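1. need a 3D model of the sequence below.
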Amino acid sequence: MTDNYAVAQPTRTEIDALTGPALLEFGTGWCGHCRATQGPLAAAFASHDGVPHLRVEDGPGRTLGRSFRVKLWPTLIFLKDGQEVARLVRPLDSAEIDQAFALIDAF
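-> Predicted coordinates for the structure are as follows:
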């Protein structure tokens, strides 16, 4: 896990067209809450390392975050075939993140 969030964003159409499970993470590299989530997220990813992880920088004028109604960072959106199945905002518990991963693996 790194502090790097992609500045270039996929379009909402590209996200909606994804197949299989995926994690869409909104945040910024300088956000303290985002940094605090990285440890629990890495621990949960240990059991789900095959799930694609899209880390997208969010902020004013960033249309992808607005299309998902992101208000706080980090926001983790768990997708199955491009559809939102679960959402966690500022999670600090790897068990909570793991439960959300289980929803996209079993959905």
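
2. CA atoms for contacts and neighbours, from now on please.
-> OK.

3. tell me the SS of the residue nearest the centre of the chain?
-> Against the mean C-alpha coordinate of the chain, by CA atoms, centre = their mean, the closest residue is Glu25 at 2.4 Å. Using DSSP: H, G, I helix; E, B strand; the rest coil, the secondary structure recorded for Glu25 is strand.

4. equivalent analysis for the one 4 residues further on, please.
-> Gly29 falls in the coil class when you classify it by three-state DSSP.

5. measure it to Gly65 for me?
-> Between Gly29 and Gly65 the computed distance is 16 Å (CA to CA, to the nearest Å).

6. and this one, so I can compare the two:
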Amino acid sequence: MPVLIDFWAAWCGPCRAMAPQFEQAAQMAPDIRFVKVDSDAAPLASQRYGIRSIPTLLLVKGGQEIARQSGVMPAAQIVAWTRQYL
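-> Next up, the predicted model:
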């Protein structure tokens, strides 16, 4: 199952703006696992994936990163962006 990871932080305004969009996208695409990673709480995960800005979406399939996108997106765009790589 593909996994879409949202790297975010509580202090990040754009991250807070994207949170409800990410939740809505998860409801629109039940065949994709949606996961949120707090960059402050999990700095090693952010370091491992080379996260330089937040929010950043990371699409992983079969344990491999297949796409990355930074910035706020509406739910429909998140789903469309994800589907183009699957």
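
7. which one of Gly29 and Gly65 of the first structure has more residues nearby?
-> Neighbours were counted for Gly29 of the first structure and for Gly65 using other CA atoms under 10 Å; Gly65 has more, 21 against 14.

8. pretty sure the more buried one is touching Phe26, no?
-> Yes: in terms of CA atoms under 8 Å, Gly65 of the first structure counts as a neighbour of Phe26; the distance is 7.0 Å.

9. quick one: buried residues of the longest helix along the second structure?
-> In the second structure, with assignment by DSSP state H, the single longest helix is helix 13-28. Within helix 13-28 of the second structure, the residues that qualify as buried are 14-15, 18-19, 21-22, 24-26, counting by 16 or more other CA atoms under 10 Å.

10. next, give me the two most distant ones among the residues you listed.
-> Pro14 and Ala26 (18.2 Å; CA to CA).

11. just to revisit the earlier point, find residues that contact each of Gly65 and Phe26 of the first structure.
-> When contacts are counted by CA atoms under 8 Å, 6 or more residues apart in numbering, the set common to Gly65 of the first structure and Phe26 consists of Asp58.
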